[in-house]
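Student: Make a model of this:
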Amino acid sequence: MGHITKPPPPPAVFRIVDLFAGPGGLDVAADVLGHQVTGIEWDENACATREAAGMDTFWGDVRAYRAAFFPRAQVLTGGPPCQTFTVAGHGAGRRALDQVVEYIDRLHDAVRAEDGDWKKIFRTWRAISEELRRKAVLAEEVKKEKREVETRRAVTRKALVRSLGKLGTSDAEIKKILKSPRGPRDLDLEDETLKGLIVEFDAQGAELHALKQQLEELGDERTGLVLTPLWWVIERSRRPGSDAYEAVVLEQVQAVMPVWEKYAEVLTTLGYRTRTQLMLTEAFGVPQTRKRAVLMARLGETDVAEVPETHERYRSRSVPSDSSGVDRADALLWDLSEQSTDRSPKAAWVSMETALKKARDLDPELPDRPAFTVVSNYGTGGDPGARGRRDHDVPSATITGKVSRNRLVHKGTDTDLPRFDRFALAEAGVLQSFPVAYPWRGGDRSQQVGNAVPPRLALHVLRQVLEPGLGREQALARTEQAVSDLENWRPPSAPVKARTHRGLPGHPLTGR
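Tutor: Presented below is the predicted three-dimensional model:
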C-alpha cells in the first residue's frame, strides 16, 4: 500500500477589525486568505469603493467607535493617517513624532503600574484625548485667523504690485522684491502710500509666520489618530470582561517606525510577542518600489518571525554622478546598507510591463502600449523640474494620489504616446497590486489608489502573523495560491452597503 500524505488542515479563520481601512487593500488580502474582515473608514469615496467590492464596512470617524463595540474581533489591523509624519526630518514632523511618543509613554506608565487599575488607565487616556481635543479646537481658531490674514495680505499684495508697476518696476523685479526674505523693506521710496503698503505687507507676513509657528506647536489633529490602535489594544487587554486580541498588524510610512517601536514596548507589557519590520514592496512581488513600516504582534508565547522576502530588491541600473540624472530618484531610494537576512533563492522583481501584461490577459480592454517611460509628476532631489523617470521594464516608482498626472512617453524620449499617455485607473490599481477587476468608485479615485495598503504586501504579512505554524513548503504553497486568488479576484454581483452605528446590533463582531 502506497504512502498517503495527509494535506495540511485548513488554516483557522480569524475575525478581523481594520481601522482606517481605506478602499480595502488589507481587506481584499484577508478575503483571499479566507478571513472575515470588517473595516472602519470615514472617507465616503473609499466607502463607495468598499461597498462595490463587497467589503463589510462601518462608516465614520474611528474615534466614534470603541474596541468594546466589537468584542468578537480576534485581530486588530490598521494604518492611521501619516501626513504629519512624512516630514519627520523637519521641525513639524519631528515634533509630531516626539509628541506621540510622549503620549505612548504616559499610557505605558499607566499600563505597567503595580495595581494595573483599569479606571486609572482609562483616566490617562481621557486626559490625553481631552488635551488633543483642546489643541484641535485652538488649531481651528488659529487656522481661521490665518485665512483672514492671508486674505488681507492678498489684497495688500495686489495694491503693492499696482503701485510698483506705476513706478516702472518690471514684473521680474516685482516678483523678486516680493519673494525676497526681507520683502520690499529694502526699497528706498518717497511715496508715503507705497511706504504704508510696504509696512502693512511686511507686518502681515510677520503675522502669518507667527501663526504658522503656532500651528506647528499645536500639531495636526491627525497626530492623535495614530494612538487609536494602541488604545484599542490596551482596552481589550485591560478592560474587565474583555479578551485580548490574538494578533495585531499595523502598517505605515517609514517615518512612523519609531512609533511602532514604542507600541511594541507597550504590547510586550500586555503579553504580546512583537516584531517591527521595514518592508520594501517590490521584494514581495508588488510591481512598485515603496517602503512600509510594519508592526506585527501575537498574544502569548508564539514568536513573530520576520516576513521572508520572495523577490529581489530593485536597484537602479545606473547611479548618475550629477543631480540632474534621469534616474536619480532610484539612486536616492534605498540605502545600500539595507540588507535582507534571508538568503533563500528569490524571484526577480515584477516590472510594470509584466504586471500590466498579466492584467491585459484578464481584461483585454486595457491598453497595449509600446515600450514607455513614466515621467513623474514630482521633482527629485529638491528640484521640481527634475522629474523622476522609470522605464516600463522595471517596477513603478511609488504610486501616490497624483498617479493620474504621471506622463507616459515613448521609452527614452520626451515624446508623449499618441494614445493612452496616462495610466488607466485599473492599471494604477494593478501597480499597487490590486486585482484588475477591483471596482473603484466615488471621487478622488487616484487618491484612493495612492493611499491604499498594497494588497500583496498585506497578504504576506497576514499569512505570516496568522499562520505561524506552517512549514516552509506549506507556507510557500499557501502564499502562491493566495497570490493567484488575489490576481483573479472578482467583486460580488451585489454591493454591500456600509453601516453606521445603527448597524452595530446583530453584527457578527458585536456579539449582540
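Student: all contacts plus neighbour counts: C-alpha atoms, from now on.
Tutor: OK.
Student: Check the burial of Lys346 by counting its neighbours.
Tutor: 15 (other Cα atoms under 10 Å).
Student: Could you list the buried residues of stretch 469-479?
Tutor: Residues Ala475, Arg478, Thr479 are the ones in stretch 469-479 that count as buried (16 or more other Cα atoms under 10 Å).
Student: for stretch 195-215, that is, sorry about that
Tutor: For stretch 195-215, burial by neighbour count (16+ other Cα under 10 Å) applies to Lys195, Leu197, Ile198, Glu200, Phe201, Asp202, Gln204, Gly205, Glu207, Leu208, Leu211, Leu215.
Student: Narrow those residues to those in helices?
Tutor: With helices taken from DSSP state H, the overlap with these comprises Lys195, Leu197, Ile198, Glu200, Phe201, Asp202, Gln204, Gly205, Glu207, Leu208, Leu211, Leu215.
Student: To compare against the first, here's the next sequence to fold:
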Amino acid sequence: MNGRTAVELFAGPGGMTLGLHAAGIHGTGIEWDPNAVATRRAAGLPTIHADVRNHGPRDFPDATALAGGPPCQTFTVAGSGTGRLALAGILAAIKRMTARDTTPYSFEDDRTALVLEPLRWALEAIETGRPYELIVLEQVQQVQQVWNGYADALTAEGYHVATGVLATEQYGVPQTRRRAVLIASLNGPVALPEPAHRPYRKGVPQHDGDPRLLPWVSMGDALDRPQPFTVVSNYGTGGDPKNRGRRTSTEPAFTVTGKISRNRIIGPGGDELPRFTAAEAGVLQGFPADHPWSGNDIPQQIGNACPAPLAAALAHATQASRSSSPAIVEAA
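Tutor: Model (predicted):
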C-alpha cells in the first residue's frame, strides 16, 4: 500500500497480520508472549518482543494505521469474567481518557486494563499531530460494549466508526466464532464488511440458503482427512459436562480454543481417530496449513489468534473510505 506502514497491538501468532497482508497492508508487530513471538519470527513476520504499555505512537512515527485484539481472558465466558464485571469502570475510564483526564484506573485483573491500550495509542497519536487514518480492532463478543464506548470516543475525535458482532463462518472461516469488531477511518464513512458466506444453522444443509452467498466452509472442506469424522467437544452443552457437543466433518468446527487438542475425533464406525494436529487447528482458525507454529503452548496460541479471513474482510472494508492506503505495524 504505497510502502506506508501502521501498528498492530497484541499481534499474537499472526492471524490479524496475515489478514492485513491479504488486503495489501504490511508492518511490524509488538507481542509480549515469547511463544507467539517465536511463531511470528519463524513465519518471517516483523516483530518486536515487548509490552504495548511500554510503547506508544512516538515509537512508530510513520505509522498511519492501528490494529489489534487485546487479551480476552477476563472477558470470555470460558475465562475469569472479571473483565465483564468491570464493564462500568472500563466505560468510565474511556470517558476520562477522551476528556484527557489522567486519573489512574485499575482493575482486579491487570489484563482487563489492556482493553484500553488501543484507545491510549489512538489518543496519543492525535496529540502528536499524526492521528491514525485507520483503526481495526477485534475481540470476543463480550467486548462489544467496550467497542461501542470506543466508537463514542473516536467519533468525538472526528472518526467515522462502525462496530458490531460478526460470525466468522460468514467470512470463509471453517469454524463458528462470534467476534466483536471495530473499524474507524478519518477518510470517510465506513461500514462493516458484507458477509460472503451463508450463516451456519444446525440441521440446515451447507448448500441451502441465500444463493447470493457462498456456502459456509466445513471441516471436511478445509482439512486433508481421508474419511468422514465426528468431533466430540471438550465442553458440555447446557452447562452439563456429560452432554458434549458433536459436529460432523460436514459442518464447521466449534469455536477453536486453547483446549482444541482435547476434542475427541471419532470415525464412522465409532473408532477413535487422531486428534487435531497444530496444523489442522490452525487451518480451522484460518491460517495456512504450513504456518510454522513454534515455541510452547501452541494450542493456546491458535485459540487466542484472530482468524485471518475475518481480519482480511475488515481491512478490505476500510479501503473504500481511504483516500490513500496505509499499512499496519503490530504490537502486543
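Student: Make JSON lines out of the ones in helices among the buried residues of stretch 195-215 of structure 1 and add distance to Ala452 of structure 1.
Tutor: JSON lines is the format used below for these (distance: Cα to Cα, whole Å):
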{"residue": "Lys195", "distance to Ala452 of structure 1": "52"}
{"residue": "Leu197", "distance to Ala452 of structure 1": "48"}
{"residue": "Ile198", "distance to Ala452 of structure 1": "47"}
{"residue": "Glu200", "distance to Ala452 of structure 1": "45"}
{"residue": "Phe201", "distance to Ala452 of structure 1": "42"}
{"residue": "Asp202", "distance to Ala452 of structure 1": "43"}
{"residue": "Gln204", "distance to Ala452 of structure 1": "40"}
{"residue": "Gly205", "distance to Ala452 of structure 1": "38"}
{"residue": "Glu207", "distance to Ala452 of structure 1": "38"}
{"residue": "Leu208", "distance to Ala452 of structure 1": "34"}
{"residue": "Leu211", "distance to Ala452 of structure 1": "33"}
{"residue": "Leu215", "distance to Ala452 of structure 1": "28"}
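Student: Which residue of structure 1 is paired with Ser185 of structure 2 in the alignment?
Tutor: Using TM-score structural alignment as the criterion, Ser185 of structure 2 maps onto Arg298 of structure 1.
Student: Tell me the spacing between Ala308 of structure 2 and Pro71 of structure 2.
Tutor: According to Cα to Cα, to the nearest Å, Ala308 of structure 2 stands 17 Å off from Pro71 of structure 2.
Student: Could you do Gly89 of structure 2 as well?
Tutor: Using Cα to Cα, Gly89 of structure 2 is found at 17 Å from Pro71 of structure 2.
Student: which of those two has more neighbours?
Tutor: Just comparing Gly89 of structure 2 and Pro71: by other Cα under 10 Å the higher neighbour count belongs to Pro71, 20 against 15.
Student: What segments of the stretch 201-350 of structure 1 are strands?
Tutor: Using DSSP state E, counting those that start in this stretch, the strands of the stretch 201-350 of structure 1 run over 247-252, 272-280, 291-299.
Student: Let me have the ones you listed in a markdown table, adding mean neighbour count and distance to Thr415 of structure 1 as columns.
Tutor: Listed next are the strands of the stretch 201-350 of structure 1 as a markdown table, based on neighbours: other Cα atoms under 10 Å; distance: least, Cα to Cα, whole Å:
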| stretch | mean neighbour count | distance to Thr415 of structure 1 |
| --- | --- | --- |
| strand 247-252 | 24 | 36 |
| strand 272-280 | 21 | 32 |
| strand 291-299 | 22 | 31 |
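Student: Columns distance to Pro395 of structure 1 on top of those, output as CSV?
Tutor: Shown next, in CSV, are the strands of the stretch 201-350 of structure 1 (distance: least, Cα to Cα, whole Å):
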stretch, distance to Pro395 of structure 1
strand 247-252, 20
strand 272-280, 12
strand 291-299, 13
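Student: Can you get me a residue count around Phe60 of structure 2?
Tutor: Number of residues near Phe60 of structure 2 (other Cα under 10 Å) recorded here: 15.
Student: repeat for the one 10 residues further on
Tutor: The burial metric for Pro70 of structure 2, expressed as a neighbour count using other Cα under 10 Å, is 26.
Student: which one in structure 1 is aligned with it?
Tutor: Mapped onto structure 1 by TM-score structural alignment, Pro70 of structure 2 lines up with Pro80.
Student: Isn't that match up against Ile40?
Tutor: No - the criterion here is Cα atoms under 8 Å, and Pro80 of structure 1 misses it with Ile40 at 11.3 Å.
Student: Give the residues shared as contacts by the two.
Tutor: Common contact partners of Pro80 of structure 1 and Ile40 (Cα atoms under 8 Å, 6 or more residues apart in numbering): Leu19, Phe20.
Student: residue ranges of the helices in the stretch 201-350 of structure 1, please?
Tutor: Here the stretch 201-350 of structure 1 has its helices, by DSSP state H, counting those that start in this stretch, at 222-225, 228-238, 257-269, 328-333.
Student: and Pro118 of structure 2, what is it in contact with?
Tutor: Pro118 of structure 2 makes contacts with Leu9, Leu66, Ala67, Gly68, as judged by Cα under 8 Å, 6+ apart.
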